[in-house]
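**Student:** Quick one, structure for this:
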Amino acid sequence: MGVPAEDSAGHRARLRERLLGNGGDALLDHELVEYLLALAIPRRDTKPLAKALLREFGGLAGLLTADADAIRRVPGMGDTSVAAIRIVHAAAIRLLRANVAERPVLSNWQALLDYLRAEMAHHPIERVRVLHLNTRNMLIRDELMGEGSIDEAPVHVREVIRRAIDLGSAAIILVHNHPSGDPSPSRADIEITRAVAEAGKRLNIAVHDHIIIGTQGHSSLRAMGLI
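**Tutor:** Model (predicted):
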């Protein structure tokens, strides 16, 4: 049995008042999703759907970073409601990326990690990004260089270095995610990092770090003394 329209409208009005009066922290995760979905499908009680989505994807972060097709497979989700979820993620990523771009990366490290976690931690397949920096360590390009299976993405040393030359990069940061959630570096991760660093050294292109992102955290090969 559905929720009466007047009760649903009153509930949404109360959520809106709490949101506008006290900010997002005034709402629980399922209430945030519930209100977002209510904007997309206004004639429906969206609380059960919001809770189902959070269960399916393990929480708010997993939902907002989920693939559109995966969200669409949840009963009750159509293109409009899927788009509502995806637009929130897109806006958040742009905000976080802007925070990275406004200051030298090495003195803005936490902002970089926040951006990379939001962009990559929950992605279901492995992706490799290369962040290109100028002589002031400002971000000049953030590029996806490879995409692989659930646990492997190809990285080609020559392609990474050639692209750095093309962009006039003074330094680069390698980044990839581990879909398993464990950010611990593999032997292959260490070997490819050292190969790129050696090739870059000959051309005065520094490799500042190789960051591995997972749902359980991140690893920095530089901090671990592996490069």
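**Student:** okay, CA-based contacts and neighbour counts for the rest of this
**Tutor:** Will do.
**Student:** and residue 182, which of the three is it?
**Tutor:** coil (DSSP: H, G, I helix; E, B strand; the rest coil).
**Student:** List the contacts of it.
**Tutor:** By C-alpha atoms under 8 Å, 6 or more residues apart in numbering, residue 182 lies in contact with 214, 215, 216, 217.
**Student:** most surrounded residue in those residues?
**Tutor:** residue 214 (23 neighbours; other C-alpha atoms under 10 Å).
**Student:** what about the most centrally placed residue in the chain, which helix or strand?
**Tutor:** The centre of the chain sits closest to residue 119, judged by C-alpha atoms, centre = their mean, with a distance of 1.5 Å. Taking DSSP states H and E as the definition, residue 119 sits inside helix 109-120.
**Student:** For residue 39, see how far away residue 93 is.
**Tutor:** Plainly put, residue 93 is 21 Å away from residue 39 if you go by C-alpha to C-alpha, to the nearest Å.
**Student:** The two: who's more crowded?
**Tutor:** Between residue 93 and residue 39, counting by other C-alpha under 10 Å, residue 93 is the more crowded of the two (19 against 15).
**Student:** roughly how far apart are that one and residue 29?
**Tutor:** From residue 93 across to residue 29, the span is 19 Å (C-alpha to C-alpha).
**Student:** Residue 195 now?
**Tutor:** Residue 195 sits at a distance of 44 Å from residue 29 (criterion: C-alpha to C-alpha).
**Student:** Residue 132 in helix, strand or coil?
**Tutor:** Under the three-state scheme (three-state DSSP), the conformation of residue 132 reads as strand.
**Student:** ugh, typo on my part, it should be residue 209
**Tutor:** strand.
**Student:** one more to put side by side:
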Amino acid sequence: MTDTPGEKPHYLGHRQRLRDRFLSGGPAALADYELLELLLYQAQPRGDVKPLAKTLIKRFGSFGGVLAAAPGELREVKGVKDASVVALKAVEAAALLMARQELIDRPVIGSWKKLLDYCHAAMAHQKVEQFRLLFLDGKNALIADEVQQRGTVNHTPVYPREVVKRALELGASAIIMCHNHPSGDPTPSEEDIAMTREIAEAAERLGITLHDHVVVGRKGHRSFRSMGLL
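**Tutor:** Model prediction:
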């Protein structure tokens, strides 16, 4: 569709209708690609971004997948410039910050759903394995949240000595481990189980408790504690 001279570009009316629907009905009133359009509007004040939004969803599989994509991957999509990358990654950062702040200065064990939501948001869409450690004090409040290792699409090297050493440096009384499976299936592998038992034993000798090990995937999560593996 082209615009005749003197007429407003057709996409301006679409943008306003989308904004109106969002303001009146909230996020539930929009499809995922339409919510992505709203974000792209902030970076691209001109032009029809609906095709770009749909292309991004198709390329990365979901709205969450788009936000989690690396800047270099986003730039590979025709029509995505630095301003769009910043807009998308800023939204991802804001979402993670909000989720993390829900855990700070409160017992993590009593906020288990919020912990799972945070781990899922931070890791479920990552394309390589990532090993995250949450260090807790004597009241099970979060001291630190750190990514210790990043690996390949199906393996992350984890060293029990380094996990325990870092816990001692921080004065942590307990640890929760979390890692992702880029395949989407959160079922623990035999290597996951063996490594977790090694870390639990090493930590216990120094008076540090391993509360749980959570494996996150796009299809959900698995808790070692709830599965009877700890």
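**Student:** I'd like the TM-score for the two structures, please.
**Tutor:** In this superposition the chains share a TM-score of 0.96, using TM-score structural alignment, normalised by the length of the first structure; 227 aligned residues with a C-alpha RMSD of 1.3 Å.
**Student:** Setting aside sequence-adjacent positions, which residue approaches the counterpart of residue 33 of the first structure in the second structure most closely?
**Tutor:** Residue pairing (TM-score structural alignment): residue 33 of the first structure is matched to residue 36 of the second structure. Closest residue to residue 36 of the second structure apart from its sequence neighbours, by C-alpha to C-alpha, 6 or more residues apart in numbering: residue 53 at 5.8 Å.
**Student:** What residue in the first structure is paired with the one you found?
**Tutor:** Checking TM-score structural alignment: residue 53 of the second structure goes with residue 50.
**Student:** Same question for residue 184 of the second structure.
**Tutor:** Matched by TM-score structural alignment, residue 184 of the second structure corresponds to residue 181 in the first structure.
**Student:** List the contacts of its match.
**Tutor:** Residues near residue 181 of the first structure by C-alpha under 8 Å, 6+ apart: 121, 213, 214, 215, 216, 217.
**Student:** longest helix of the first structure?
**Tutor:** The residue-count maximum for a helix in the first structure (DSSP state H) belongs to helix 79-101.
**Student:** So what's the residue count around residue 125 of the second structure?
**Tutor:** If you count neighbours by other C-alpha under 10 Å, residue 125 of the second structure ends up with 25.
**Student:** ah, wrong one, I meant residue 121 of the first structure
**Tutor:** 27.
**Student:** any idea how far the counterpart of it in the second structure is from residue 67 of the second structure?
**Tutor:** Aligning on TM-score structural alignment places residue 121 of the first structure opposite residue 124 in the second structure. Distance, residue 124 of the second structure to residue 67 of the second structure, by C-alpha to C-alpha: 12 Å.
**Student:** Same check on residue 83 of the second structure?
**Tutor:** Taking C-alpha to C-alpha, one finds residue 83 of the second structure at 14 Å from residue 67 of the second structure.
**Student:** do residue 145 of the second structure as well
**Tutor:** Going from residue 145 of the second structure to residue 67 of the second structure by C-alpha to C-alpha gives 21 Å.
**Student:** more crowded one of those two?
**Tutor:** residue 67 (25 against 16).
**Student:** Contacts only, for that one.
**Tutor:** Here residue 67 of the second structure is in contact with 88, 89, 91, 92 (criterion: C-alpha under 8 Å, 6+ apart).
**Student:** Any chance of TSV for those, columns neighbour count?
**Tutor:** Compiled in TSV, the contacts of residue 67 of the second structure are given as follows (neighbours: other C-alpha atoms under 10 Å):
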residue	neighbour count
88	22
89	18
91	14
92	18
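**Student:** tell me the two of those that are most distant?
**Tutor:** 88 and 92 (6.5 Å; C-alpha to C-alpha).
**Student:** can you tell me how far the counterpart of residue 84 of the first structure in the second structure sits from residue 62 of the second structure?
**Tutor:** With TM-score structural alignment as the criterion, residue 84 of the first structure lines up with residue 87 in the second structure. According to C-alpha to C-alpha, residue 87 of the second structure and residue 62 of the second structure sit 17 Å apart.
**Student:** Kindly report the same for residue 123 of the second structure.
**Tutor:** Using C-alpha to C-alpha, one gets 14 Å for the distance from residue 123 of the second structure to residue 62 of the second structure.
**Student:** Settle it for me: which of these two has more neighbours?
**Tutor:** residue 123 (24 against 16).
**Student:** which residue packs closest to the more buried one, ignoring adjacent ones?
**Tutor:** residue 180 (5.9 Å).
**Student:** OK, contacts around the one you found?
**Tutor:** Shown in contact with residue 180 of the second structure (C-alpha under 8 Å, 6+ apart): 123, 124, 126, 129, 130, 131, 186, 215, 216, 217.
**Student:** Whichever residue in the second structure pairs up with residue 71 of the first structure: what's it in contact with?
**Tutor:** In the second structure, the residue paired with residue 71 of the first structure according to TM-score structural alignment is residue 74. Contacts for residue 74 of the second structure were tallied using C-alpha under 8 Å, 6+ apart; they are 66, 80, 85.
**Student:** count of neighbours near the first one?
**Tutor:** By the measure other C-alpha under 10 Å, the count of residues near residue 66 of the second structure is 22.
**Student:** Helix, strand or coil: sort out it for me.
**Tutor:** Assignment for residue 66 of the second structure (three-state DSSP): helix.
**Student:** does it really touch residue 57, like I thought?
**Tutor:** Yes - shown here, residue 66 of the second structure and residue 57 form a contact pair, counting by C-alpha atoms under 8 Å, at 6.5 Å.
**Student:** Run through the helices of the first structure in chain order.
**Tutor:** 5-22, 29-40, 47-57, 60-64, 68-72, 79-101, 109-120, 157-167, 187-201.
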